[in-house]
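In: any chance you could fold what I've pasted below:
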Amino acid sequence: MEKNAKIYVAGHRGMVGSAIYRKLAGEGYTNILTRNSSELDLRDQQQVATFFATEKPDYVFLAAAKVGGIVANNTYRADFLYENLCIQNNVIHHSYLNGVKKLMFLGSSCIYPKLAPQPLKEDYLLTGTLEETNEPYAIAKIAGIKMADAYRDQYGCNFISVMPTNLYGYNDNYHPQNSHVLPALIRKFHEAKVNGAEEVVVWGSGTPMREFLFADDLADACYYLMQNYNEPGLVNIGTGKDLTIKDLALLIKDVVGFEGGLTFDTSKPDGTPRKLMDVSKLRSFGWSYKTELREGLKLAYDDFLEKHT
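Out: Presented below is the predicted three-dimensional model:
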């Protein structure tokens, strides 16, 4: 990407988009296009058409999406499917119509079948049944991957897809109901510490395995792939390491400094038993993560303290 290229970061206020924006700015890019949702509703076809026709971006990072944890995904099933399809249909199609040189579509590890072999290889896509609780979101993201490839096949567009593992970091979502497990636990342990609670109750059995990547590492990988990857299909982005939810909770408890106990509410859903990414494809292109989990958790907790307390 040329240093003076016009680069549109869709979803720049979110955790992923803001990390990509920081990475681009840090690399010396000065022509970065952004719009918040009140300025440009990506679900609205006419607004997107006008934006692309007017601004003519050279490159697009499609990091905008309606996102949430198990509760949000399972509660707002229609919204997650409809809104995400609208966003990506509009952005991908109008990128094609307006001659965007390259587009990156960001998906999610939930695209893989619930009981796929571990670690998750890129070619396991569409080989089995999805996790029921977030199936609508996953269906939308799978459609985005296939759409990027279809525009490549039919029109020769250089549209690529990446699938990040579970993310955390600056500007994360700490909403009590709609957040993912890691930020939800940071908030729970912090509030328990402040309130002098005797224990923190964690959803589920604590046995599911999860992998976590610091969002600024994801942004670094996205930037790297925009420079070096031009193929159909998708690329997993992760650490290639995972841990149990129980071990994650104990780590966050330690970082936050909560002195009380820890119990597990097994009446609550666990979700997928394990979601470890196979990142050998990404490593073969010469990239690997930098931020270890404990170090990243400290950075995320400091960010939480600054913005939410």
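In: contacts, neighbours, all on C-alpha from now
Out: Will do.
In: surely N90 forms part of a helix?
Out: Yes: read with DSSP: H, G, I helix; E, B strand; the rest coil, N90 is one of the residues of a helix.
In: find the nearest non-adjacent residue to it, please.
Out: Closest residue in space to N90, ignoring its immediate chain neighbours: Q45 at 5.8 Å, by C-alpha to C-alpha, 6 or more residues apart in numbering.
In: what does N173 give?
Out: S179 (5.6 Å).
In: how far away is the one you found from L251?
Out: 18 Å (C-alpha to C-alpha, to the nearest Å).
In: out of the two, which sits in the more crowded spot?
Out: Per other C-alpha atoms under 10 Å, whichever of S179 and L251 has more neighbours is S179, with 20 against 15.
In: that one: which element?
Out: Here S179, judged by DSSP states H and E, is contained in no helix and no strand.
In: which residue ranges form the helices in the stretch 1-150 of the chain?
Out: Assigned by DSSP state H, counting those that start in this stretch, the stretch 1-150 of the chain shows helices spanning 15-26, 45-55, 70-75, 77-97, 135-155.
In: got JSON lines for these, with distance to M226 and mean neighbour count too?
Out: Formatted as JSON lines, these follow (distance: least, C-alpha to C-alpha, whole Å; neighbours: other C-alpha atoms under 10 Å):
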{"stretch": "helix 15-26", "distance to M226": "11", "mean neighbour count": "21"}
{"stretch": "helix 45-55", "distance to M226": "20", "mean neighbour count": "15"}
{"stretch": "helix 70-75", "distance to M226": "29", "mean neighbour count": "18"}
{"stretch": "helix 77-97", "distance to M226": "15", "mean neighbour count": "20"}
{"stretch": "helix 135-155", "distance to M226": "14", "mean neighbour count": "19"}
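In: how much space is there between the residue nearest to N90 and T34?
Out: Computed as C-alpha to C-alpha, the Q45 to T34 distance reads 17 Å.
In: do I87 as well
Out: Taking C-alpha to C-alpha, one finds I87 at 15 Å from T34.
In: going along the chain, name the helices of the stretch 151-300 of the chain.
Out: Remark: helices assigned in the stretch 151-300 of the chain by DSSP H, counting those that start in this stretch are 181-195, 215-228, 245-256, 280-284, 293-308.
In: could you list the buried residues of the first one?
Out: What it means is helix 181-195. 181-193 (16 or more other C-alpha atoms under 10 Å).
In: which strands and helices sit next to it?
Out: Counting contacts by 3 or more C-alpha pairs under 8 Å, 6 or more residues apart in numbering; DSSP states H and E, helix 181-195 is packed against strand 199-203, helix 245-256.
In: let's see this one next, to set against the first:
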Amino acid sequence: MEKDSKIYVAGHRGLVGSAIVRKLKEKGFTNIIGKTHSELDLRDSVAVEEFFKTERPEYVFLAAAKVGGILANSTYPADFIYENLQIQNNVIGMAKKYEVKKLMFLGSSCIYPKLCPQPIKEEYLLSGYLEETNEAYALAKIAGLKMCEFFNKQYGTNFISVMPTNLYGPHDNFHPKNSHVMPALIRRFHEAKVNNAPEVVVWGSGAPLREFLYSEDMADACIYLMENYEGNDFINIGTGKEISIKGLAELIKEIVGYEGKIVWDTTKPDGTPRKLLDVSRLGKAGWTYKTELKDGIKKAYKWYLENYIDS
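Out: This is a model prediction of the structure:
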């Protein structure tokens, strides 16, 4: 990518997209396009084609998606598969039609089988059953990844896919019901602290193990791979380190300064027991993470206090 190349970041206001935009600007890229949902509904094929026909982006980061935690995925599975397939089909299809030089599709580590060998290598994709609670979202993401692969094979496009681990950071979704575990816990512990609540109830047993990557690091990895990698082998992006949900809750409790107790509601689902990505392919490509978990959570909490506190 040249510094003045026209770069379209789909989902530029989201957790990943906004981080990619900030990192691109930091690296000196000057011609970045972003459209809000009200300006461009990516589910609308006519609108998406008109955008590509008019703007002619040279590079595309496809970071737009309908996302949510266990509750949202379990409650709205039809919405998750339908809307994500629409977004992907429209953007990838128009990127091919209007000869985008390179596209990056951002998937999710939930595409892997529920009981995958650990750490999870890229070749484990489609080797077993998916986690039931986010199956609809995972199927959509698998379809997007495969679409990039098959477009490359049939049409000679240069579309690459990356699979990020659990992400967190500025512009995360802190909604009390529809957010992922990290922002949900940050909000819950903060509100409990402010309200002097004696306890915070957390879903599950606390036993599952999870890997977390700070969104700024994710953005750096995406831009690095966009400039230094091409091929049909998709790449995991993560830290290669994990923490239990119990350990995460205790760490967030400490950072927020909440002094009550944590109660585990074991009637609620745990989700996948363990999910750690093998990042050796990423390491061989020449990239490694920079932000340790405790430092990243401090930054995320600071952003929440400054930007989300009255939401």
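In: superposed, what's their TM-score?
Out: The TM-score (TM-score structural alignment, normalised by the length of structure 1) is 0.99; 309 aligned residues with a C-alpha RMSD of 0.5 Å.
In: if we can go back for a sec, and the helices of the stretch 1-150 of structure 1 as CSV, adding distance to L305 of structure 1?
Out: Listed next are the helices of the stretch 1-150 of structure 1 as CSV, based on distance: least, C-alpha to C-alpha, whole Å:
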stretch, distance to L305 of structure 1
helix 15-26, 16
helix 45-55, 36
helix 70-75, 24
helix 77-97, 29
helix 135-155, 30
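In: looking at those, which is nearest to P208 of structure 1?
Out: helix 70-75 (13.7 Å; C-alpha to C-alpha).
In: that closest one vs structure 2, average offset?
Out: With mean C-alpha distance after the TM-score superposition for structure 1, helix 70-75 of structure 1 departs from structure 2 by a mean of 0.5 Å once superposed.
In: need the contact partners of that helix.
Out: Helix 70-75 of structure 1 has contacts (C-alpha atoms under 8 Å, 6 or more residues apart in numbering) with 67, 80, 133-134, 136-137, 177-178, 180, 271.
In: now with 7 Å?
Out: By C-alpha atoms under 7 Å, 6 or more residues apart in numbering, the residues outside helix 70-75 of structure 1 that reach it are 80, 133-134, 177-178.
In: tell me which of those residues is nearest to V202 of structure 1?
Out: Using C-alpha to C-alpha, the shortest approach to V202 of structure 1 within the contacts of helix 70-75 of structure 1 belongs to Q177, at 13.3 Å.
In: chain neighbours aside, what residue packs nearest to the closest one?
Out: Ranked by C-alpha to C-alpha, 6+ apart and with sequence neighbours excluded, the top spatial neighbour of Q177 of structure 1 is V71, at 6.7 Å.
In: also A221 of structure 2?
Out: W287 is the one closest to A221 of structure 2 (C-alpha to C-alpha, 6+ apart), at 6.6 Å.
In: what's the neighbour count on that neighbour?
Out: Neighbours of W287 of structure 2 using other C-alpha under 10 Å come to 18.
In: do the one 3 residues further on as well
Out: Other residues near K290 of structure 2 come to 14 when the count uses other C-alpha under 10 Å.
In: do you know how far N134 of structure 1 is from Q47 of structure 1?
Out: 28 Å.
In: and for N73 of structure 1?
Out: Here the criterion is C-alpha to C-alpha. By it, N73 of structure 1 lies 26 Å from Q47 of structure 1.
In: now I92 of structure 1
Out: 14 Å.
In: same deal with S161 of structure 1?
Out: For S161 of structure 1, the distance to Q47 of structure 1 - C-alpha to C-alpha - is 24 Å.
In: mind listing what K6 of structure 2 touches?
Out: In this structure, K6 of structure 2 makes contact with 31-32, 57-59, judged by C-alpha under 7 Å, 6+ apart.
In: about what we covered before: doesn't N89 make contact with the residue nearest to N90 of structure 1?
Out: No: counting by C-alpha atoms under 7 Å, Q45 of structure 1 stays clear of N89, with 8.7 Å between them.
In: what about the nearest residue to Q118 of structure 2 once chain neighbours are set aside, how many neighbours?
Out: Take Q118 of structure 2 and drop its neighbours on the chain: the residue closest to it by C-alpha to C-alpha, 6+ apart is L276, 6.3 Å away. For L276 of structure 2, the neighbour count with other C-alpha under 10 Å is 24.
In: what does L276 of structure 2 align to in structure 1?
Out: Aligned counterpart of L276 of structure 2 in structure 1: L276 (TM-score structural alignment).
In: which bit of structure 1 covers stretch 158-177 of structure 2?
Out: Mapping stretch 158-177 of structure 2 onto structure 1 (TM-score structural alignment) gives residues 158-177.
In: which residues touch that stretch?
Out: In contact with stretch 158-177 of structure 1 (C-alpha under 7 Å, 6+ apart) are residues 14-15, 71, 101-109, 145, 148-149, 152, 179, 183-184, 187, 211-215, 230-238, 277, 296, 300, 303.
In: now list the buried members of these.
Out: Here, 16+ other C-alpha under 10 Å leaves 14-15, 102-109, 145, 148-149, 152, 179, 183-184, 187, 211-215, 232-238, 277, 296, 300, 303 buried among the contacts of stretch 158-177 of structure 1.
In: dump the helices of the stretch 151-300 of structure 1 into JSON lines; add distance to D172 of structure 1 as well.
Out: What follows is these, written out as JSON lines (distance: least, C-alpha to C-alpha, whole Å):
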{"stretch": "helix 181-195", "distance to D172 of structure 1": "7"}
{"stretch": "helix 215-228", "distance to D172 of structure 1": "9"}
{"stretch": "helix 245-256", "distance to D172 of structure 1": "15"}
{"stretch": "helix 280-284", "distance to D172 of structure 1": "25"}
{"stretch": "helix 293-308", "distance to D172 of structure 1": "8"}
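In: relative to G204 of structure 1, which of those helices is closest?
Out: helix 245-256 (8.9 Å).
In: by how much does the closest one deviate from structure 2 on average?
Out: Counting by mean C-alpha distance after the TM-score superposition for structure 1, helix 245-256 of structure 1 comes out at 0.3 Å.
In: list the helices and strands that helix packs on?
Out: Judged by 3 or more C-alpha pairs under 7 Å, 6 or more residues apart in numbering; DSSP states H and E, the packing partners of helix 245-256 of structure 1 are helix 181-195.
In: recalculate using a threshold of 8 Å.
Out: Helix 245-256 of structure 1 packs on helix 181-195, helix 293-308, going by 3+ C-alpha pairs under 8 Å, 6+ apart.
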